[in-house]
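>>> Please find the sequence and the predicted model below.
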Amino acid sequence: MRKVFSVSGSAWSLSSWWGVPSPWPDVAPMFTGGVPAEEIHDADTNDLVGSFVSLQRGQSFLAWQKYQTAAELHARIVGTTPDPHALFLKDSFADCAARIAMALSISQQAAEKVINQALALRDRLPQIAERLRDGRISAELVATVISRTDLVEGHEYAVAVDAEIAAALDLHDGAWSRERVQDMVDRIVFRHDPDGVREHRKRALDARGVWVHDGKDGTSKFTATMAAENARIAMAAVKALAATACEFDGRTKLQRASDAAFALMTGTAFECQCSHPECSAQIPEPAAMPQVDSKVIIHVIADESTVAGTADNAGFLAGHGVISDDHVRDLVARPDAVVLPLVPPGTQPNPDGTITLPAHLPSDPYRPSSALDLFVRIRDGYSVIPGSSVSSFDADLDHVVEYDHRHPMRGGQTAPDNLNAKDRFGHLLKTFGDWVDDQYRDYTGRLRIEFTTPEGLIIPGDPEHLDVLFPGLRRIRFAAPAQAPPRTAESAPIPPTRSQSRVSAKHARRQQERERNRKRRIKEADD
């Protein structure tokens, strides 16, 4: 049996494991961890990965110290009394930031940003500052929280926003991705001040435009700011045109996309650069370029009442994040919009208010029904692979516990808690590697995911699903369709060659791994 480790909570304390001084003597050892250079070759693989986790906690603590120091410097130099030179270019705030800028050899603007972030944590987000200190959020993600809560400054609900974000961070022991943090903060802010979010979007749209930034070696960067849905449509059109080049084209995907973008914007021809006399590329003529847009699909998720205008709940734009109710209705009003309900019209609810839909195709218990397929993609929002920003609508649906095609009743069933969305690489990593994932409901009823590396290291998965944003999803149930055909009689026995196939053996090992993980969770909960 392999050793099982966990990167969650405060399980890692490698400084005490190795018996060496902290790499940062001024920081409490509990926040840091490192593998000594002389012992790194003998270190366990899990120790090395755990060291990364511990080091990030140390970096969070250092960031907290930086902000504490900046806030104290501001208090001493700027103070709380009005600055008589506040209208001058060199006021006391600029004078304070200049000290940091010169000490660190950074720009004045960068130094002022540090001070502003420090003040936001001190005055608006004190509980988030504590989570930064304790390593529950990284320094990079704290900057995201600060910027996304800028609208609550000075409002009476600012304290509640700070507390709710901190509570959400406390519910997850693992790392957060930028997308999940952004969505979590946006939904909390929107519920307290939807008008502020709408005004923020209006200001952002008013600032749209295009720019060219000169680069190095004869290149420049072309930047365009536009509505999120338009950006996704434009990017999809670029990718669609770039994909028309044949397989022998020597350019990378990004190079082809750059050339395709120029062709679309200028109405010039996009050409395959394979140089093969029998090139198979089917590239449309420049005059036909607008037709590419007709194949672009963007997914917007919202509840019926918001679409109808009887409620002001937030929506979700796949690949972008949380959007306001006005933004939802703007998208629904587009002439090319198609509105498809998750629950078919006329579906009768159960006596307890829940709704039951078919889980899989009547003819194939392995294939999820269209309703279950859509439900899982809506619920997950993104690929469940930690750190992945791929939209669930661009990902693969995967059975967490593998489906047994020879004996369907033995294998993982086609059910919502046994399905999740994985980006292609993550899906391949599990299918052809020794990675194990597990998906279960915790004691609060939240859906949790864990990933186990080939060495037995347990990594927590996504902290939230979109059922937090769309609680109506919790009323939907799935069951095998009533008209599903009965199981047919077993065919003639096959002469035995192995006790079980290699695939079956791998599936059995994975199931044993999940059982060990479940027993560990139960023991931790009892303790």
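Alright, I've got the coordinates.

>>> hey, let's count contacts and neighbours off CA atoms from now on
OK.

>>> Name the SS class of Leu357, please.
Classification of Leu357 using DSSP: H, G, I helix; E, B strand; the rest coil returns strand.

>>> who touches the closest residue to it other than its chain neighbours in this structure?
Nearest residue to Leu357, sequence neighbours excluded (Cα to Cα, 6 or more residues apart in numbering): Phe478, at 4.9 Å. Residues in contact with Phe478 (Cα atoms under 8 Å, 6 or more residues apart in numbering) are 356-359, 372, 415-416.

>>> ranges for the helices of the stretch 101-250 of the chain?
108-119, 126-133, 139-148, 158-170, 178-192, 194-206, 228-242 (DSSP state H, counting those that start in this stretch).

>>> residues near Leu429, how many?
Residues within reach of Leu429, counting by other Cα atoms under 10 Å, total 13.

>>> That one contacts Trp435, correct?
Yes. Using Cα atoms under 8 Å, Leu429 is in contact with Trp435, at 6.8 Å.

>>> tell me the secondary structure for Ala421?
Look at Ala421: counting by three-state DSSP, its state is strand.

>>> That one and Val390 touch, don't they?
No. Using Cα under 8 Å as the test, Ala421 is too far from Val390 to be in contact (9.6 Å).

>>> try this one next to it:
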Amino acid sequence: MYVRCMSQAGATYDTSGVVASLAADDKNSAAELVEVLAHCRSITASADYRMLCAASLIFDERCEDYLIEVAERDSGERVSVDELMAAGMEHFAGRDPRAEFGPDGMERATAEVGAVLNVPAAKAREIITAGDTARYRLVFTGQALAVGRIDLAGFLLICTRTKLVVDPELVKILDTHIAQALFDRPPLSRARLGAMVDAIVAMVDPDALLRRKERAAADRDVTIRPDRFQPGASRVSASLPITDAAAIDARLTAMAASVHSGDPRTRAQRRADALTALAAGVDHLTCGCATCTGPTDTEIDVDVDAPVDPAPAVEQPAPQPIAPPVTAAQPFFHIVVNLSTVLGLDDQPGYLDGRGIIDADTMRALLADAEREFLRRDDPARAATSASTYVPSKKLQALVRAGELCCTFPGCSAPAWSVDLDHTDPFDHRDPHTGGETVRENLKPLCRFHHRVKTFDKRWRDYQSPLGEAFFQSPTGHMFLGNAYTALDIFPALGPPAKPQNHPARTTLATRRTQKRAAHLRAVERADDANPPPF
């Protein structure tokens, strides 16, 4: 079958090859279709890179057109001092002297790109800006998009998180570090990619974190508008500083968890009701279980025509079940930080669970009145004691979660402190010493969804290396590394201890290098003795 179509822009394209590929996919196995998915992801990323560059080139051309039109009508020359002063006053007043010439190059390109891609003006501007970034600002990182190492959403995330680095020399260094990190690792989830980019920004330009903090405070806003996709509902969105958002999120979660287990509402519904309660000035959520909402008094029917007994027997009402008191909502969130930063010895950034990297000053302010837990690498005695129990100790749980950023399944970004801890080798309840022990090397965070998939679908297999790398083998036999970037890259002190400098392997190699160098110097000395000047 041959199909020839015309796009909205007037270009024609042949769909016969696509139709043939779709027909062939019906006969492919699951393993072959996985390769098709990977190929499509790579091709899509390359096409997105070309789309960004094309949008940026359109912007360049429209800017040139605009400048030519302006030059034809206004050369910029002023014949008198009064005209020059008037132009300066217009500038200081914030009025654009070129407004009379109509839309500028960006506005023209935005309209054109938006029409072709059928996207709003804001999205079109984002694409144009990202194209400029890929061509001139983050060139090496843009190449990672071009060859499919990251997707368009990942590149836009990098553009957003690096835009406050303004020094051109620092931008070049930043671009190099990000590109190297991307090419050294398999694709990362959004949470891991964001943390990695933020950590590199903090290393290259620490002041950028402070500028981001100021920008977030200045841009805070809350909008409430009708939901376009669900009639009768409204959508609430807010742009808040990271710590304020974490505090609100923790408060809603705590209020949603404070009711009894018999409450008929889902967790999402309880969080929505908690937000409404906070707006009404109430700091707690009313429980909706049958015990809390049932009648409190027993009704007794009385016959008014019956003779009155001088000493009637009073029937006591049946006792009503008393619901236990609703626990108070205690909001909390988790922060991982080096002790040296808390003590003020350095300004290394910290990690706010589910949110990302935060600067040292903000972190120390949050930790001023917080409950602190000091973690060290595994204590052998404590590890031996907890290895035979199914539930990890609180210290071990904290150590495992602090060493990760999110769920270790490929592509998942569920926060590490709100997911399950999974035994890579299943725990043997009958004989714990023969099965998977409860030790750090055998535990990893997994969200409930991926934990259930891994547990009940036996075709999924997972492996954990001594360095904590979590590998997952799919039913088709494809292998994925789920945690290519972890909190250990940000906080090396939480990882396994480095080999000592006097390790036998290092000593052996150092000795060999010393011997080879000495032999080379002796050979040079013998050659000089055999050929004295003038040679």
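Right, received. Where do you want to start? For clarity, every value in this text was computed on a predicted model and none was experimentally measured.

>>> related to what we said a few turns ago, please convert the contacts of Phe478 of the first structure to CSV, extending it with distance to Thr69 of the first structure.
Formatted as CSV, those follow (distance: Cα to Cα, whole Å):
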residue, distance to Thr69 of the first structure
Thr356, 56
Leu357, 56
Pro358, 58
Ala359, 56
Leu372, 52
Ala415, 52
Pro416, 48
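
>>> now, which of these sits nearest Ala158 of the first structure?
Closest approach to Ala158 of the first structure among these (Cα to Cα): Pro416, at 36.3 Å.

>>> separation between the residue mapped onto the closest one from the second structure and Arg265 of the second structure?
Using TM-score structural alignment, the partner of Pro416 of the first structure in the second structure is Arg440. From Arg440 of the second structure over to Arg265 of the second structure the distance is 36 Å, taken as Cα to Cα, to the nearest Å.

>>> more crowded one of those two?
For Arg440 of the second structure versus Arg265, neighbours defined as other Cα under 10 Å are more numerous around Arg440 (20 against 15).

>>> tell me the contacts of that one?
378, 396, 399-400.

>>> what's the counterpart of Pro460 of the first structure in the second structure?
Taking TM-score structural alignment for the superposition, Pro460 of the first structure sits opposite Leu481 in the second structure.

>>> Please apply the same query to Asp42 of the first structure.
Using TM-score structural alignment, the partner of Asp42 of the first structure in the second structure is Lys27.

>>> Could you check how far its match is from Val400 of the second structure?
Distance of Lys27 of the second structure to Val400 of the second structure, computed by Cα to Cα: 44 Å.

>>> Which one's more surrounded, these two?
Higher neighbour count among Lys27 of the second structure and Val400: Val400, with 22 against 10, using other Cα under 10 Å.

>>> Chain neighbours aside, what residue packs nearest to that one?
Setting aside the residues directly before and after it, Val400 of the second structure is nearest to Arg440 in space (Cα to Cα, 6+ apart), at 6.3 Å.

>>> check contacts around the spatially most central residue of the second structure.
Nearest residue to the geometric centre of the second structure (Cα atoms, centre = their mean): Ala191, 2.2 Å. Residues near Ala191 of the second structure by Cα under 8 Å, 6+ apart: 354, 356, 405-406, 413.

>>> now do 7 Å
Contact partners of Ala191 of the second structure, counting by Cα atoms under 7 Å, 6 or more residues apart in numbering, are Ser413.

>>> That one -> the first structure?
Using TM-score structural alignment, the partner of Ala191 of the second structure in the first structure is Glu179.

>>> For that match, give its distance to Val27 of the first structure.
Glu179 of the first structure is 30 Å from Val27 of the first structure, by Cα to Cα.

>>> What are the boundaries of the strands in the second structure?
All strands of the second structure, identified by DSSP state E, fall at 4-6, 12-14, 221-226, 234-239, 335-336, 350-352, 356-358, 420-423, 443-446, 461-464, 470-473, 479-481.

>>> In the second structure, which helix is the longest?
Longest helix in the second structure by number of residues (criterion: DSSP state H): helix 30-73.

>>> Mind giving me the packing neighbours of it?
Helix 30-73 of the second structure sits against helix 105-117, helix 121-132, helix 139-146, with contacts defined as 3 or more Cα pairs under 7 Å, 6 or more residues apart in numbering; DSSP states H and E.

>>> so that helix versus helix 152-162, what angle?
Orientation check (axes from the mean of the first three to the mean of the last three Cα atoms, to 10 degrees): helix 30-73 of the second structure against helix 152-162 gives 50 degrees.

>>> got the angle between helix 30-73 of the second structure and helix 105-117?
With the same axes, to 10 degrees applied, the angle from helix 30-73 of the second structure to helix 105-117 works out at 140 degrees.

>>> Run the chain-centre distance for helix 30-73 of the second structure.
In terms of Cα atoms, centre = their mean, to the nearest Å, the centre of helix 30-73 of the second structure is found 25 Å from the chain centre.

>>> now that helix and helix 139-146, what's the angle there?
Using the same axes, to 10 degrees: helix 30-73 of the second structure against helix 139-146 is 130 degrees.
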